[in-house]
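Undergrad: Have a look at this fold, sequence not included:
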């Protein structure tokens, strides 16, 4: 099927652009954003993804304020034109690639609505290609880039309307594509024999007054690194000041380290110290994290029991929900993938950002056993 992209010289295979190069049903294209106040009292998440082989486009918006997390979910039949990122009343507009995006949620039956603009503060940084196998087949094979920015606009929910100020609201854009497990999975073949699979993932994009820093780490059950990326990125006052899609001024890091402290009785990170070393001058940089509160990624579909990614819910389905942060079961599977809003310190610098954790299965360095059990 031809689309508007087919008029550009960007083809990688003889097929039209709308035809994925892989036949994997789990192939996806995802946009993901977070946003948070400099004061540390509000967190916002937005996500939308297209699953070409499943014919589904879904989305979510979720906000934490005053100890409550509110969430909007929607799913629909995917549009035949991949540049149309609408899901019912939701739409994501790419105003200027790699610089400005706009999220619009028109008034609808759930009581959620929004008009939010994300403006880049840095160039994009490409993360290493992610591979993960379940022992029989590759179940994850993705590429992702991260970009830092600011938000402005407004969001309304539960009878409230919040204005989002560009000078007070930082955020991150996460753009990924490839193959990643979605709802249902592939049930063909013999049942898999029990084995000790695990996932240890940390992701920490941070804003400082004069720059941004990025830390991403994926390790196996023994603590051996599978892939990682660390960087300091120059920050700019306006998107048009950014020198290009990638910035030659980025300082790359290696030797990523972590020391985590967990909440009693769970795997939720209570406090952390992360460190990484410059490839340019071998200087080691240590960052201390102070948690403000925890955002559950199920608010935009991750591990959600009834609104998972890539699930067929009909031509168009929408729903909203809310929960008190103090009442969340930190041992439930659906609540293991989270982002903690963190105030951070690095020497004399103070900043703010998130520390995302996805820690499943055994992990020897911290004495973790079972699937979601707390440290022993």
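TA: Structure received. Please read all numbers here as calculations on a predicted model, not as lab measurements.
Undergrad: C-alpha only now, for contacts and for neighbours.
TA: Fine.
Undergrad: Can you verify residue 170 is assigned to a helix?
TA: No. Secondary structure assignment (DSSP: H, G, I helix; E, B strand; the rest coil) places residue 170 in strand, not in a helix.
Undergrad: Below is structure B, check it against A:
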């Protein structure tokens, strides 16, 4: 094995070369995620880039929903060596200033962009994320999140969007660790004893004077296995906001969250009421490569120098039938004790979830 370019820098954390990660788990990953919107609820971008050292794969995607149309392009290639460069096919990420400013470029005839990210507040390191499936560890990862603004250009199917930082906002995260990647692991026992449900909520929001980052995960009986709620101020102060209590108004006949109330508590015991209305949404298994996409998923070997472009009619019966079984990223318009904010409401409520009143995978809101 050859040394990696990263071996030139004093960043080692194990006796191994930086060409290797400290675990032999095939599902180790290292990923960027971004979203962007113009606060109109008419256009929404979700994009990301990942490397999978133990699978020898590198890939990226960009997905834009405009009204009822959604366009996705993705790139994949062999990962030859880990380095500071984040490039695959026509996609690249440039770190202009760590933890503050980045450039994201996608070059494809159906979807192109050249965008500059500027963080509005300090990045927040979230609680370590662990998800178990019986005795099996499905996910064990770390992540930091940040809210900010975008500038530059975006073109989707021949239509130009001028990305003005006074209007265009978004959130991003960097995560790394173990999560299902590439070809599915053998299920064996777990194919006969599937999980009863999956409940997940992730809410990064930007206000004028502060940012909120909330991340919650619960088992079917309502036991909370991950709880993070923090408020970040411009001077870098971070305060914890306790144990959030969340109420979701779902659309009748579906599991689409229309309005959300999150009850938070400051360190002094003062209540904070966060209210969220969801606007445009992107289901992450349609074009973005997250779990459930039948055509392409993160870390999957597609061959060298592979690229693909797909489009979706978000009103088609095939799409709407799958929405209750998706993690969906929504543009979020929020109010917190009178202040207005914008960001993302990422949510999944699949299968049984006792606090929501859902009994099984086909039960929908009344």
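TA: Structure received. Not measured: the values here are computed from a predicted model.
Undergrad: quick one: TM-score?
TA: Once superposed, chain against chain, the TM-score is 0.93 (TM-score structural alignment, normalised by the length of structure 2); 362 aligned residues with a CA RMSD of 2.0 Å.
Undergrad: Run through the neighbouring helices and strands of the longest strand seen in structure 1.
TA: For structure 1, the longest strand by residue count, based on DSSP state E, is strand 138-157. Helices and strands touching strand 138-157 of structure 1, as assessed by 3 or more CA pairs under 8 Å, 6 or more residues apart in numbering; DSSP states H and E, comprise strand 113-120, strand 125-133, strand 160-164, strand 169-179.
Undergrad: Average offset of it relative to structure 2?
TA: For strand 138-157 of structure 1, the mean distance to aligned residues of structure 2 following superposition is 0.9 Å (mean CA distance after the TM-score superposition for structure 1).
Undergrad: returning to what we had before: turn the helices and strands packed on strand 138-157 of structure 1 into JSON lines, columns for mean neighbour count.
TA: Formatted as JSON lines, the entries for those read as follows, by neighbours: other CA atoms under 10 Å:
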{"stretch": "strand 113-120", "mean neighbour count": "23"}
{"stretch": "strand 125-133", "mean neighbour count": "15"}
{"stretch": "strand 160-164", "mean neighbour count": "13"}
{"stretch": "strand 169-179", "mean neighbour count": "22"}
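Undergrad: so residue 227 of structure 1, which of the three states?
TA: Using three-state DSSP as the criterion, the local structure at residue 227 of structure 1 reads strand.
Undergrad: shouldn't it be in contact with residue 203?
TA: No. Contact between residue 227 of structure 1 and residue 203 fails when scored by CA atoms under 8 Å: they sit 11.8 Å apart.
Undergrad: re the thing from before, what's the angle between the longest strand of structure 1 and strand 169-179?
TA: Angle between the axes of strand 138-157 of structure 1 and strand 169-179 is 150 degrees (criterion: axes from the mean of the first three to the mean of the last three CA atoms, to 10 degrees).
Undergrad: and residue 4 of structure 2, what is it in contact with?
TA: Under the criterion of CA atoms under 8 Å, 6 or more residues apart in numbering, the neighbours of residue 4 of structure 2 are 17-19, 81-83.
Undergrad: Correction: the previous question concerned residue 353 of structure 2.
TA: With contact set as CA under 8 Å, 6+ apart, residue 353 of structure 2 has these partners: 197-199, 219-222, 359-360.
Undergrad: filter those residues to the buried ones?
TA: Among these, those that count as buried by neighbour count (16 or more other CA atoms under 10 Å) are 197-199, 219-220, 359.
Undergrad: ok, back up a step: in a markdown table: the helices and strands packed on strand 138-157 of structure 1, plus distance to residue 154 of structure 1.
TA: Formatted as a markdown table, the entries for these read as follows, by distance: least, CA to CA, whole Å:
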| stretch | distance to residue 154 of structure 1 |
| --- | --- |
| strand 113-120 | 6 |
| strand 125-133 | 28 |
| strand 160-164 | 4 |
| strand 169-179 | 11 |
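Undergrad: Nearest to residue 252 of structure 1, out of the ones you listed?
TA: For residue 252 of structure 1, the closest of these is strand 125-133, at 10.2 Å, according to CA to CA.
Undergrad: Residue 276 of structure 2 matches what in structure 1?
TA: The criterion is TM-score structural alignment: under it, residue 276 of structure 2 has residue 289 as its aligned partner in structure 1.
Undergrad: Just give me the neighbour total for its match.
TA: Residues contacting residue 289 of structure 1 under the criterion other CA atoms under 10 Å number 23.
Undergrad: Tell me if I'm right that it and residue 341 touch.
TA: No. If you go by CA under 8 Å, residue 289 of structure 1 and residue 341 don't touch, sitting 9.3 Å apart.
Undergrad: can you pull the contacts of residue 28 of structure 1?
TA: So residue 28 of structure 1 contacts 49-52, 177-180 (CA under 8 Å, 6+ apart).
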